[in-house]
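Participant: here are the coordinates; sequence isn't available:
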């Protein structure tokens, strides 16, 4: 079987590794607008080959995976319509919104099933490819109920992801992800921008934001280009969600002005009860963060000591930073891992070999 992956970023390259691992008999071709990405993917054996051009690769493919943003995917669908594709070709995408791409695909002559692997990473690009990226994440297929044969083909193709498959309508997908992912990204970015305005008057604000504020707004560090595309392709859902959010905040303003202690208490109590019932450490609409916090003393070589312990245990970290939230010590060492098993193993290793205090939020 000939597979063509269009877009060799984090998602596309990681899917390529998963397919090659589970289906070594398949030929995985890769195409990216960036020549360097194509060269790296082929050199590192993430893909088997690079076609001469997009058109020739598409015409030889049995399955085409559009691992690009929604607007770009729609443009590729238009281009595919004018090519001499195999009659049995199946096209899918990985976009974060589904109604727009599904509407575009319905006008085409080839078979299409919408897809959305709900996984991500602190890193991006072909060099961040990770065959473990999708483990236990949800992989959503949209408007596929009447295409069981094609759906089964994709489920088998992506078996190496070890993801959990979910089938829903495009409208349901966009409503759910709009509320659980897109709106939180807007709110987080708004909070960061407001805090930035505050820091111009109160410079200490940035220093104090290094703790919990930084944690709850970390999704604001996401790619601006990608999120502009997501918002515009889920416009109707987000306009409604933002209007509901504004109404809720207007209600809070009213309670504060009236000093309505009961209403304010009920607001926080309901949120707490709901939050406490959410699944713990599961992959959801927003990729989970696997962070270990280590209280380290102000002595030379302490960071090398911690990373050395992790290296000896064969544990790979993906990010490391010092949180300078207190002035009497260097700070708290924050270490990020790509999955929960590495996180828990790292905590155990450091606690067994040092007297440093470690915790997971």
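Facilitator: On my side now, so go ahead. Owing to the predicted nature of the structure, the values given are computational and were not obtained by experimental measurement.
Participant: alpha carbons only for contacts and neighbour counts from here, please
Facilitator: Fine.
Participant: Can you tell me what sits against the host helix or strand of residue 102?
Facilitator: Element membership of residue 102, judged by DSSP states H and E, is helix 99-105. The contact list for helix 99-105 (C-alpha atoms under 8 Å, 6 or more residues apart in numbering) reads 70, 73-74, 77, 112-114, 170-171, 174, 233-234.
Participant: Dump those residues to CSV, plus distance to residue 63.
Facilitator: Shown next, in CSV, are the contacts of helix 99-105 (distance: C-alpha to C-alpha, whole Å):
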residue, distance to residue 63
70, 18
73, 15
74, 17
77, 13
112, 10
113, 11
114, 13
170, 21
171, 25
174, 25
233, 25
234, 26
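Participant: Just the ones of those in strands?
Facilitator: 112-114 (DSSP state E).
Participant: Which one of these is nearest to residue 304?
Facilitator: Distance to residue 304 across these (C-alpha to C-alpha) is lowest for residue 114, with 45.8 Å.
Participant: Weed out the non-buried ones from the contacts of helix 99-105.
Facilitator: 70, 73-74, 77, 112-114, 170-171, 174, 233-234 (16 or more other C-alpha atoms under 10 Å).
Participant: can you count the residues close to the closest residue to residue 151 other than its chain neighbours?
Facilitator: Distance criterion C-alpha to C-alpha, 6 or more residues apart in numbering; nearest residue to residue 151, sequence neighbours excluded, is residue 144 at 6.5 Å. Residue 144 has 19 neighbouring residues, counting by other C-alpha atoms under 10 Å.
Participant: Second structure for comparison follows:
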């Protein structure tokens, strides 16, 4: 008889984990719960889960693995609630939170006196869509799936969890909670802060220059996309990763002061080296590897601006049954190669779109 898995939170991440488990372990029975009962019913209807729980903490004595797929603050509440729930001996409990130190501390405090194995987890992948209908078994493919187990966690339990979710086709690695939070602070949390800061700066300047918003429709809009993320989620993340981020604020201010000094003194050679070094490091980043921030699979197409061009291009894609997630006309073309930007769910869809466009037209396509 297969395992029984319970997933709390049936959004994009929880739903995708369920589908990945089903792909490799069809005999696993998956029970799900979501605070939005319609979401839970939908998950059962479309086959993401096998059974929908009416309550958050039902009878769990027969459950082998529990996934907590909720925002970090809610995850802490659930861990505290599980303290008083009857659970199966040796049950594995894991989460998907993007901060780990406080979650692990909470689990150690609340669950350490019981025969429960808590393994902190963070699948570093996402999408710009949300909800269980956006769940995909391949969401985590080629992404890093980080575990932050304590020394008390037996190695065989980590292997058991990996075997359960191997259908994600993710790259599994282990970090300490502190290492995890410091790394994600640098590559995910602080970039969101910078993006939000740039948006606030533009808003402030709009009072003096009303054209700011209109001219920002091009590259500025793209580099600040992540500022459109869920504000409640980012409030919690910043509070949970406070220590790492406070150090990053100091480092960033020091770095900006150094750059400011180059500009103030008109030090051209230093400025060239600064941007050249940044370019080299950025160009060396893995292209195929998914990172902490969801990838944007955008394709720019240099097309003439005439009536019907959008329907023409989308018509080509429709012939090849290639799905789009978004389409936009670029008004400001500075450093942007195409007037039309198409966004796709996966890199594979984008590659197929490039072949499709070249098959039916002579329009140039660019990836930037």
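Facilitator: Alright, I've got the coordinates. Nothing here was measured: the structure is a model prediction, and the numbers come from that model.
Participant: could you measure the residue lying farthest from the centre of the first structure against residue 251 of the first structure, distance?
Facilitator: Ranked by distance from the centre of the first structure (C-alpha atoms, centre = their mean), the top residue is residue 258, with 40.9 Å. Distance, residue 258 of the first structure to residue 251 of the first structure, by C-alpha to C-alpha, to the nearest Å: 11 Å.
Participant: buried set for the helix holding residue 102 of the first structure?
Facilitator: 99-102, 105.
Participant: what stretch of the second structure does that helix fall on?
Facilitator: Under TM-score structural alignment, helix 99-105 of the first structure corresponds to residues 101-107 of the second structure.
Participant: what's the average distance of that stretch to the first structure?
Facilitator: Superposed on the first structure, stretch 101-107 of the second structure shows a mean distance to its aligned partners of 0.6 Å (mean C-alpha distance after the TM-score superposition for the first structure).
Participant: if I read this right, residue 116 of the second structure contacts residue 93, doesn't it?
Facilitator: Yes: Residue 116 of the second structure lies in contact with residue 93 (C-alpha atoms under 8 Å); the separation is 7.4 Å.
Participant: So between these two, which is more surrounded?
Facilitator: residue 93 (21 against 18).
Participant: Work out for me the element that one sits within.
Facilitator: Element membership for residue 93 of the second structure, per DSSP H and E: strand 91-95.
Participant: on contacts alone, who are the packing partners of that strand?
Facilitator: strand 65-68, strand 116-123 (3 or more C-alpha pairs under 8 Å, 6 or more residues apart in numbering; DSSP states H and E).
Participant: rerun that using 10 Å as the cut-off
Facilitator: Applying 3 or more C-alpha pairs under 10 Å, 6 or more residues apart in numbering; DSSP states H and E, one finds that strand 91-95 of the second structure contacts strand 4-8, strand 65-68, helix 72-82, helix 101-111, strand 116-123, strand 144-148, helix 155-164.
Participant: can I get the ones you listed in TSV with distance to residue 325 of the second structure?
Facilitator: As requested, these are exported to TSV (distance: least, C-alpha to C-alpha, whole Å):
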stretch	distance to residue 325 of the second structure
strand 4-8	27
strand 65-68	28
helix 72-82	28
helix 101-111	34
strand 116-123	22
strand 144-148	24
helix 155-164	30
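Participant: after superposition, how close is the strand holding residue 93 of the second structure to the first structure?
Facilitator: In the superposition against the first structure, strand 91-95 of the second structure averages 0.4 Å from its aligned positions (mean C-alpha distance after the TM-score superposition for the first structure).
Participant: what angle do that strand and strand 116-123 make?
Facilitator: Relative orientation of strand 91-95 of the second structure versus strand 116-123 (axes from the mean of the first three to the mean of the last three C-alpha atoms, to 10 degrees): 30 degrees.
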